[in-house]
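**Student:** predicted model and sequence below, questions to follow.
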Amino acid sequence: MINDVSWKHRNESYPAEFILLGMANHPHLELLLSAVVLIGYVMTLLGNTTIVVVSCLDPHLQTPMYFFLSNLSFLDLCYTTSLGPQMLVNFWTKRKTISYVACAVQLYVSLGLGSTECVLLAAMAYDRYAAYPGPAPKLHHTIMSHSVMFQNGWFLLGGWLPANSLVQSAMTLSLPLCGHNKIDHFFCEVPTLLRLSCVDTSVNEAELLGASVVILLIPLSLIIISYFYITRNILRIRSVEGRRKAFNTCASHVTVVSLFYGSAIFSYVQPPSNYSRDQGKMMSLFYTMVAPMLNPLIYTLRNKEFHRAVKRVMGREPRS
């Protein structure tokens, strides 16, 4: 009898599945949003796959900048794939559910990949700084070489960021829900899951805020500092045309950083109790589907070097 009661309590605390409400209050928007997600996902696959393939195949793009760019594209591919298909299924079916295990996996993977992208964007900012006149170029080929980067940077990230993602996921999913299984969102996300809990979540909110400061605001601060020095170095260039080209080179990365960090900070660097549900949903769609779709366009639309590399890979331009 006691076992039956405890099993029943466990089932109420940790449901077998969640119901993803999405835009249940605005069903007329679901068709539009499903089109946005589908277009965004397909374009993300095409654009980012192109960058990864061309960067790997063309020897002229074997530089730190394109190494970072191809890694960013690969991250975006994995990130949108961890969320996009599930969202499309829920848009197109009446039973909008996700199993408890699938929710846990989705939460862990999306947190890990999103955190890695924050750090990667900061590394790209330093790479841009190291490429301009000043003391940094002397260290550029040492610090930014692929072997040193893998050994000292990515191995560290590969150990720390998944651990942080595991801690956040475990703390969130261990909260008792007391039968609440309706997530007012498109996918499993920490702020929305915290709102389902029937116990005090102040410790979880404090941990989420602390982790967000470390993962979002510290890399963003490094990006801002890097671009302060980049701007100072560019202003020392005497040629007006040289300054224009230098600013244009940095503009793409600044745009990507603004899109990703702006929407992510809105979603995570605030208490879940202050989290505006509809605004949060739209913002999450932006940084999970729209931003990864725009990144390839931002980086390659006016990039003549990449255009020539595409032609070389396709055989339309002779390799030199």
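**Tutor:** Everything's here; your move. Numbers count the residues shown, from 1 in each chain.
**Student:** from here on, just use CA atoms for contacts and neighbour counts.
**Tutor:** Will do.
**Student:** is the closest residue to S197 other than its chain neighbours in a helix, a strand, or coil?
**Tutor:** If you skip the residues right next to it in sequence, S197 has L177 as its closest partner in space, 4.5 Å away by CA to CA, 6 or more residues apart in numbering. Local secondary structure at L177 is given as coil here, using DSSP: H, G, I helix; E, B strand; the rest coil.
**Student:** what about versus this one:
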Amino acid sequence: MRNKTQKSAIDFTLVGIFSQSQHPALLCVVIFVVFLMALSGNIFLIFLIYSDAHLHTPMYFFISQLSFMDMMYISVTVPKMLMDQITGVNKISVPECGIQMFLYVTLAGSEFFLLASMAYDRYMAICHPLHYPVLMNHKVCLFLASGCWFLGSVDGFLFTPITMTFPFCRSREIHHFFCEVPAILKLSCSDTSLYEIFMYLCCVLMLLVPVTIISGSYYFILLTIHRMNSAEGRKKAFATCSSHMTVVLLFYGAAIYTYMLPNSYHTSEKDMMVSVFYTILTPVLNPLIYSLRNKDVIGALKKMLNVGIVFQ
């Protein structure tokens, strides 16, 4: 009993979003439905891309990587949050908190660079169409995807150990639904200002490099689209790029708010709402953005449905 009491004393308590809601049971059901939609949507998009030979191109390879990241992204936080609400136990141990933080930071960092790789791919496809098959071959795509995962893991290995080694002598209640770095730092009784400056500079670098690549790519893409003689070609290029830019704005906007705005702009409630948006809603929106606005994906879906009808 004493060991159990000591263990519960050092565990963190996740306050979560359900404590802020007047109808926690309804909110739990809604989040569960959204979670299932995100998983099923991304799994189906990955299956569709790998089952249709017409979608075996660099663009759809990167979209499948994005869907895989989104599946992991939402799975890191939501199942734990739902189980806590169902069981009524909202404790998380220090090792579990560290693992959740590491996975979350790694996936977020990987997605930053993946979105930049996707912008670079569109630049090569639209601005250098004749050299595109050579410059963006399968080996190059694998190299870029591996680089995204590696840089994201560097982010995780950098922030997680430092954050978790701070002494926590205040309340161990995390006013969040998962172990996010800023929420954990608020519990420390030591001076974290130097680390927060370091984290801010790292986040600026992590965002500046992808944003520069994305901005540069789309600058040249827009110039090329403007020079196109074919109205159909302009329309197709713009539709593809607008889908990607929608995802970029959603994801980067939320990340800039969370990690780069001063503390005076933050409250626990605002931070949780923003995290709900890009942790839970973005993985649902991404497959919809890339499927509903994409003629190739819709064509592959129709072909799959037609094959199913023929076999029946």
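**Tutor:** Sure, I can see it. A quick note: this is a predicted structure, and the numbers were derived from the prediction, not measured.
**Student:** quick check: TM-score for this pair?
**Tutor:** The TM-score (TM-score structural alignment, normalised by the length of structure 2) is 0.90; 304 aligned residues with a CA RMSD of 2.2 Å.
**Student:** coming back round to it: around the residue nearest to S197 of structure 1, how many other residues sit close by?
**Tutor:** With neighbours defined by other CA atoms under 10 Å, the count for L177 of structure 1 comes to 21.
**Student:** quick one: the aligned residue in structure 2 for it from H175 of structure 2, how far?
**Tutor:** For L177 of structure 1, the equivalent position in structure 2 is taken to be F168, counting by TM-score structural alignment. Separation of F168 of structure 2 from H175 of structure 2 (CA to CA, to the nearest Å) stands at 14 Å.
**Student:** same question, Y50 of structure 2
**Tutor:** Counting by CA to CA, the gap from Y50 of structure 2 to H175 of structure 2 is 41 Å.
**Student:** the two - which one has more neighbours?
**Tutor:** Legend: neighbour count by other CA under 10 Å for Y50 of structure 2 and H175, higher for H175 (23 against 14).
**Student:** next, count neighbours for the counterpart of R244 of structure 1 in structure 2.
**Tutor:** If you follow R244 of structure 1 across to structure 2 using TM-score structural alignment, you land on K235. Close neighbours of K235 of structure 2, defined as other CA under 10 Å, add up to 11.
**Student:** tell me which element K235 of structure 2 falls in.
**Tutor:** In this structure, K235 of structure 2 is located in helix 231-260 according to DSSP states H and E.
**Student:** how close does that helix sit to structure 1?
**Tutor:** Its aligned residues in structure 1 lie a mean 1.5 Å from helix 231-260 of structure 2 after superposition (mean CA distance after the TM-score superposition for structure 1).
**Student:** which elements pack onto that helix?
**Tutor:** helix 94-127, helix 193-227, helix 268-276, helix 282-292 (3 or more CA pairs under 8 Å, 6 or more residues apart in numbering; DSSP states H and E).
**Student:** rebuild these as JSON lines, extending it with mean neighbour count and distance to V134 of structure 2.
**Tutor:** Conversion of those to JSON lines gives the following (neighbours: other CA atoms under 10 Å; distance: least, CA to CA, whole Å):
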{"stretch": "helix 94-127", "mean neighbour count": "22", "distance to V134 of structure 2": "10"}
{"stretch": "helix 193-227", "mean neighbour count": "15", "distance to V134 of structure 2": "18"}
{"stretch": "helix 268-276", "mean neighbour count": "16", "distance to V134 of structure 2": "40"}
{"stretch": "helix 282-292", "mean neighbour count": "20", "distance to V134 of structure 2": "25"}
